[in-house]
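>>> 3D, please:
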Amino acid sequence: MFTGIIQAIGQIKGKTLHEKGAVFGFTSDALDFSTVEIGDSIAVSGVCLTAIKVSSNGFIADVSQETLNCSIFGALSVGNVVNLEKALRLNQGIDGHLVSGHVDGQGKVVGKIIEGKSVRFEINVPQSLVKYIAKKGSITVNGVSLTVNRIEENDFDINIVPHTLSVTTLGQLTVGDAVNLEVDIIARHLEQLIKNK
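Here you go, the predicted structure:
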């Protein structure tokens, strides 16, 4: 599990495709890898990945074909920047919300409006995800825990404050960019409970 509070920005240093997925390499001088071991989970722009090799400033992970298909990872290239968060520890506080690192789908940035020192993004989402998104509810965009300000038809708004713009990759988003989305885990479980009632 994760919190959606980004710990560092990293960069893709390697991408090797194969018939069943890919192997990605990531690097970051800002994340402490001394406590990361092989088999540990790290969220990369909202995708939970398992470290198969760890160095002092990065790690390597397998990425399944399913993840390439449903996330922005299929379109990412060497040199692209990513958000990084190590897995939540039981003795750690939760500053964001509970995030599983299981991407539900991709959204598309359809608006970017400067509002003072903050930025408001309008994001279009697949129809299948709209029912899980609520005004003032939680959503994860590229691994960042955020609050939904408005939801109308297939679009929702989020406001990004200056601090978040400076410590995540969200400030680099432009209109037309695809983003990883994870809806609130409670909403997903409630739907399943109601469906099987």
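>>> only C-alpha atoms for contact and neighbour calcs from this point on.
Fine.
>>> what are the boundaries of the strands in the protein?
Counting by DSSP state E, one finds strands in the chain at the ranges 8-18, 21-27, 41-44, 47-55, 58-64, 81-86, 105-115, 118-124, 138-141, 144-147, 150-152, 155-160, 178-183.
>>> distance to Gly171 added to the ones you listed, as JSON lines?
Converted to JSON lines, these look like this (distance: least, C-alpha to C-alpha, whole Å):
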{"stretch": "strand 8-18", "distance to Gly171": "12"}
{"stretch": "strand 21-27", "distance to Gly171": "20"}
{"stretch": "strand 41-44", "distance to Gly171": "16"}
{"stretch": "strand 47-55", "distance to Gly171": "19"}
{"stretch": "strand 58-64", "distance to Gly171": "23"}
{"stretch": "strand 81-86", "distance to Gly171": "12"}
{"stretch": "strand 105-115", "distance to Gly171": "10"}
{"stretch": "strand 118-124", "distance to Gly171": "8"}
{"stretch": "strand 138-141", "distance to Gly171": "12"}
{"stretch": "strand 144-147", "distance to Gly171": "12"}
{"stretch": "strand 150-152", "distance to Gly171": "20"}
{"stretch": "strand 155-160", "distance to Gly171": "8"}
{"stretch": "strand 178-183", "distance to Gly171": "13"}
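>>> a markdown table for those strands, including mean neighbour count and distance to Tyr132?
Output for the strands of the chain, formatted as a markdown table (neighbours: other C-alpha atoms under 10 Å; distance: least, C-alpha to C-alpha, whole Å):
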| stretch | mean neighbour count | distance to Tyr132 |
| --- | --- | --- |
| strand 8-18 | 17 | 28 |
| strand 21-27 | 19 | 29 |
| strand 41-44 | 24 | 21 |
| strand 47-55 | 19 | 19 |
| strand 58-64 | 20 | 25 |
| strand 81-86 | 25 | 23 |
| strand 105-115 | 17 | 12 |
| strand 118-124 | 20 | 14 |
| strand 138-141 | 25 | 9 |
| strand 144-147 | 22 | 13 |
| strand 150-152 | 15 | 11 |
| strand 155-160 | 20 | 12 |
| strand 178-183 | 25 | 6 |
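>>> and for comparison, fold this next one:
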Amino acid sequence: MFNGIIYNFGIIKRIKKSPKYVVGSLVLEIQSDIKFKKTDIGESVCVDGVCLTLIKILKKSFLFYLSKETLNRSNFKYARVGKLLNIEKSLNFGNKVSGHYVQGHVDTTAIVNKITIIDKSWIIDFNLKRKHLIYLIEKGSISVNGVSLTISKVTNKGFQITVIPHTLKLTNLVKLKKNSLVNIEFDIFSKYLLKLTNHL
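As a prediction, the model looks like this:
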């Protein structure tokens, strides 16, 4: 479990196939200043909104496993060496939750339709597949590349968020441009409530 508050970056150093794992999966090497101990191997880490398993610690980088399902659901299918990533360690019991509950289970991807800059803040419009619009609630929470954000407006084709300068400084959202593809996780409570009401 994560909370979508980002304090660490990582850069993709290498992407490789491994005979150890299922055909179609990949191993991702990420260079970062974030600190891990040997006892952290096997733990879940949120990387650009995707919950990945830490499988090895190298001198200045780390290896993560990317399953075929993760590649199908996320923008990692288009990942390239040198890409900047948001990284968040999993929460410990008793940690303050400053954002919202993020599982790292990406639901889909969204495309940047438009970016408007007002007083150093960015208003970003995203387009989604129509079948996912049902999960959007104005003023509700959403995870974009692992960042906890508030939906400021629901549109006919997706949603709009406002990103303040502080968030831009600490995340890779500052790298977004028109047609960028981002990882989306809808609020877990909205998904459960929708399923429950459909069975009433």
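>>> report the TM-score for the pair.
Put the two chains on top of each other and the TM-score (TM-score structural alignment, normalised by the length of the first structure) is 0.95; 196 aligned residues with a C-alpha RMSD of 1.4 Å.
>>> so what touches stretch 54-69 of the first structure?
Under the contact criterion C-alpha atoms under 8 Å, 6 or more residues apart in numbering, stretch 54-69 of the first structure has outside partners 20-29, 31-34, 36-38, 49-53, 73-74.
>>> now the end-to-end length of it.
25 Å (C-alpha to C-alpha, to the nearest Å).
>>> for stretch 150-166 of the first structure, same thing?
Stretch 150-166 of the first structure has an end-to-end distance of 23 Å (criterion: C-alpha to C-alpha).
>>> repeat for stretch 121-138 of the first structure
Stretch 121-138 of the first structure stretches 15 Å from its first residue to its last (C-alpha to C-alpha).
>>> same deal with stretch 149-163 of the second structure?
End-to-end span of stretch 149-163 of the second structure (C-alpha to C-alpha): 8 Å.
>>> what's it aligned against in the first structure?
Using TM-score structural alignment, stretch 149-163 of the second structure corresponds to residues 146-160 of the first structure.
>>> any idea how far the residue mapped onto Val81 of the first structure from the second structure is from Tyr192 of the second structure?
In the second structure, the residue paired with Val81 of the first structure is Leu84, using TM-score structural alignment. Counting by C-alpha to C-alpha, the gap from Leu84 of the second structure to Tyr192 of the second structure is 32 Å.
>>> could you do Lys37 of the second structure as well?
35 Å.
>>> of those two, who's got more company?
Tyr192 (11 against 7; other C-alpha atoms under 10 Å).
>>> can you find the partner of that one in the first structure?
Per TM-score structural alignment, Tyr192 of the second structure is aligned with His189.
>>> after superposing, tell me the mean distance of the top helix by length along the first structure to the second structure.
If you go by DSSP state H, the first structure has its longest helix at helix 185-195. With mean C-alpha distance after the TM-score superposition for the first structure, helix 185-195 of the first structure departs from the second structure by a mean of 1.2 Å once superposed.
>>> list the buried residues of that helix.
185, 187 (16 or more other C-alpha atoms under 10 Å).
>>> where's the residue minimising distance to the centre of the second structure relative to Glu29 of the second structure, distance?
Geometric centre of the second structure, nearest residue: Gly49, 1.7 Å, by C-alpha atoms, centre = their mean. Going from Gly49 of the second structure to Glu29 of the second structure by C-alpha to C-alpha gives 16 Å.
>>> do the same with Gly104 of the second structure
For Gly104 of the second structure, the distance to Glu29 of the second structure - C-alpha to C-alpha - is 18 Å.
>>> ok, the nearest residue to Leu181 of the first structure once chain neighbours are set aside - contacts?
Among residues not flanking Leu181 of the first structure along the chain, Val141 sits closest, at 5.0 Å (C-alpha to C-alpha, 6 or more residues apart in numbering). Contact analysis of Val141 of the first structure by C-alpha under 8 Å, 6+ apart lists 45-46, 179-182.
>>> about what we covered before: so what does the residue nearest to the centre of the second structure match up with in the first structure?
That one, Gly49 of the second structure, aligns with Gly46 by TM-score structural alignment.
>>> what's the nearest residue to that match if we skip its chain neighbours?
Once flanking residues are discounted, Gly46 of the first structure sits nearest to Gly143: 3.4 Å by C-alpha to C-alpha, 6+ apart.
>>> Ile15 of the second structure contacts Leu26, correct?
Yes. Here Ile15 of the second structure reaches Leu26: they are 6.9 Å apart, a contact under C-alpha atoms under 8 Å.
>>> next one: stretch 26-38 of the second structure to chain centre, how far?
Here stretch 26-38 of the second structure is found 16 Å from its chain centre; the criterion is C-alpha atoms, centre = their mean, to the nearest Å.
>>> okay, how far is it across that stretch, tip to tip?
22 Å.
>>> one more: stretch 124-141 of the first structure?
With C-alpha to C-alpha, one end of stretch 124-141 of the first structure sits 12 Å from the other.
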